[in-house]
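> No sequence on hand, only this structure:
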């Protein structure tokens, strides 16, 4: 394992975040804070508890997960797409660095940024609503697992995309709608039986449900199922990235 190569790519990606801190950190935190103000304070004050949890606190895991998904994909996809765009990534492919080391460095940096952002959002949420985390170990575990999984997904998107429009296509048209419809602001138990069954085909439901369980001990889906679905999606992303490097898909142009 070439640790020096991993560290060099990792440091470069983290330095890029520090150079664009307004876009990478401040903007997502402000956007999420606005959700807390509108849905938590304004609307939540007129709503009852959901599953015994005040509405303002209930939406915190969903909002954290929504930000985590979009930022993980954005960080990882842009991180690999830009070197491809300017041509420097092909130097890495010809260098004595393995595929595992390349993926570890880029995905590790993207996941680190997302986890840091998630923790900042959690601290911000505590300013708006009283919070307690019943299972802090599981909360951190789900946070890291989701960040890594969707950073892998973003990495695959960054290789697939051949222009900046495609780079934004998947997060804007697929991931964000799935996050809104995945129980970020409501429990799927509140839906009619038919729509609840339809919601179970949305993979984001399992992520938010498992993450919410780590906060309040209640969830829409069994915690084991949530964990299995997340791990399954991560394995699928790893398989896709492995196929891309093995076949040279969009990498040998």
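Looks like it arrived, so ask away. A quick note: this is a predicted structure, and the numbers were derived from the prediction, not measured.

> all contacts plus neighbour counts: C-alpha atoms, from now on.
Fine.

> Confirm that residue 182 sits in a strand.
No: counting by DSSP: H, G, I helix; E, B strand; the rest coil, one finds residue 182 to be coil, located in no strand.

> Tell me how far the residue lying closest to it once chain neighbours are set aside lies from residue 43.
Spatial nearest neighbour of residue 182, excluding adjacent residues (Cα to Cα, 6 or more residues apart in numbering): residue 205 at 4.4 Å. Here residue 205 is placed at a distance of 22 Å from residue 43 (Cα to Cα, to the nearest Å).

> These two - which one has more neighbours?
residue 205 (26 against 13; other Cα atoms under 10 Å).

> ok, now how distant is the more buried one from residue 118?
Taken as Cα to Cα, the span from residue 205 to residue 118 is 18 Å.

> starting at the chain centroid, how far to the longest helix along the chain?
The residue-count maximum for a helix in the chain (DSSP state H) belongs to helix 55-86. Offset of helix 55-86 from its chain centre (Cα atoms, centre = their mean, to the nearest Å): 4 Å.

> That one packs against which elements?
helix 27-35, helix 89-94, helix 99-125, helix 136-160, helix 176-180, helix 203-216 (3 or more Cα pairs under 8 Å, 6 or more residues apart in numbering; DSSP states H and E).

> Packed most tightly, which of those helices would that be?
helix 203-216 (a mean of 25; mean count of other Cα atoms under 10 Å).

> next up, a second structure to put side by side with the first:
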């Protein structure tokens, strides 16, 4: 394994994040804080508890997951798209580095940035509401798995995109709506029976539910199913990336 090449790409991507600190870290934290103020204060004053959990605390896992999904996809998509845009991706393809090492470096950097952001938002949330993480190991596991999985997904989007506008289509029109409709701000048990069944087709439900279980020990779906769904999607993304480098789709053309 070419550790020097992996470290060089990883360090470059992390340096880019720190050069754009306001956009990469500060802006998402401020946006999430506004969610706490609006939803926690305005709605929380009328909806005091959900499943025995104060509403302000109940929405914390959903808000972290919302930021984690969108930032993972955006970071990884832009990270691989920019070399395509500038033409430097051909230097990567001709260098003595495998597709696995390229993916590991870009996805590793994107996931690291998302995990750091998630932990910062978690610390920020503790300033607004009392938090208790019942299963900290599983919380970190879901955090890492989700960040890696959606960074892989974002990597695919970055290769697929033919312009900067396409980089935002999937995060804005698919990932964010699915997160809002995935139980981030409510329990799906509050929905009518028909819509409860429909909601189960939303993959984000399993991510949010498993992550919330790690905090409070309560979930809308079985935690084992949540973990299996996350790992399954990660393997699917890895297979997609392998196929892309195998065929050269949207890379060599």
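Now that the structure is in, tell me what you want to look at. No experiment lies behind these values; they were computed from the predicted model shown.

> Compute the inter-axis angle for the longest helix of the first structure and helix 203-216.
Per axes from the mean of the first three to the mean of the last three Cα atoms, to 10 degrees, the angle that helix 55-86 of the first structure makes with helix 203-216 is 130 degrees.

> Mean deviation, helix 55-86 of the first structure versus the second structure?
Mean deviation of helix 55-86 of the first structure relative to the second structure after superposition (mean Cα distance after the TM-score superposition for the first structure): 0.2 Å.

> just stretch 5-14 of the first structure next, same as before
Stretch 5-14 of the first structure sits 0.2 Å off on average (mean Cα distance after the TM-score superposition for the first structure).

> Quick one: residues contacting residue 206 of the first structure.
Contacts for residue 206 of the first structure (Cα atoms under 8 Å, 6 or more residues apart in numbering) come out as 200, 221, 225, 226, 227, 229, 230.

> 10 Å - rerun?
With contact taken as Cα atoms under 10 Å, 6 or more residues apart in numbering, residue 206 of the first structure is in contact with 182-183, 199-200, 212, 219-230.

> swap in residue 93 of the second structure?
Taking Cα under 10 Å, 6+ apart, one finds 99, 102, 245, 251, 252 in contact with residue 93 of the second structure.

> And it, how far from residue 87 of the second structure?
From residue 93 of the second structure to residue 87 of the second structure the distance is 11 Å (Cα to Cα).

> Please apply the same query to residue 130 of the second structure.
With distances taken as Cα to Cα, residue 130 of the second structure is found 49 Å from residue 87 of the second structure.

> cool, residue 114 of the second structure as well?
For residue 114 of the second structure, the distance to residue 87 of the second structure - Cα to Cα - is 26 Å.

> cool, residue 6 of the second structure as well?
Between residue 6 of the second structure and residue 87 of the second structure the computed distance is 19 Å (Cα to Cα).

> neighbour count winner among the two?
Taking other Cα under 10 Å, residue 6 of the second structure and residue 87 do not tie; residue 6 has more neighbours (20 against 11).

> Contact partners for the counterpart of residue 178 of the first structure in the second structure?
Counting by TM-score structural alignment, residue 178 of the first structure corresponds to residue 178 in the second structure. Residues in contact with residue 178 of the second structure (Cα under 10 Å, 6+ apart) are 66, 171, 172, 184, 199, 202, 203, 204, 205.

> so what's the fourth one up against?
It stands for residue 184 of the second structure. Going by Cα under 10 Å, 6+ apart, the list of residues near residue 184 of the second structure reads 58-66, 178, 204-205, 207-209, 212.

> Try it again at 7 Å.
By Cα atoms under 7 Å, 6 or more residues apart in numbering, the residues touching residue 184 of the second structure are 59, 62, 63, 208.

> Also the second one?
Residues counted as contacts of residue 171 of the second structure (Cα under 7 Å, 6+ apart) are 70, 73.

> so it sits in a helix?
Yes: if the criterion is three-state DSSP, then residue 171 of the second structure is within a helix.

> gap between it and residue 76 of the second structure?
12 Å.

> and if you look at the fourth one?
Going from residue 184 of the second structure to residue 76 of the second structure by Cα to Cα gives 23 Å.

> got it, and the first one?
Here the criterion is Cα to Cα. By it, residue 66 of the second structure lies 16 Å from residue 76 of the second structure.

> Right, I'll call it a day here.
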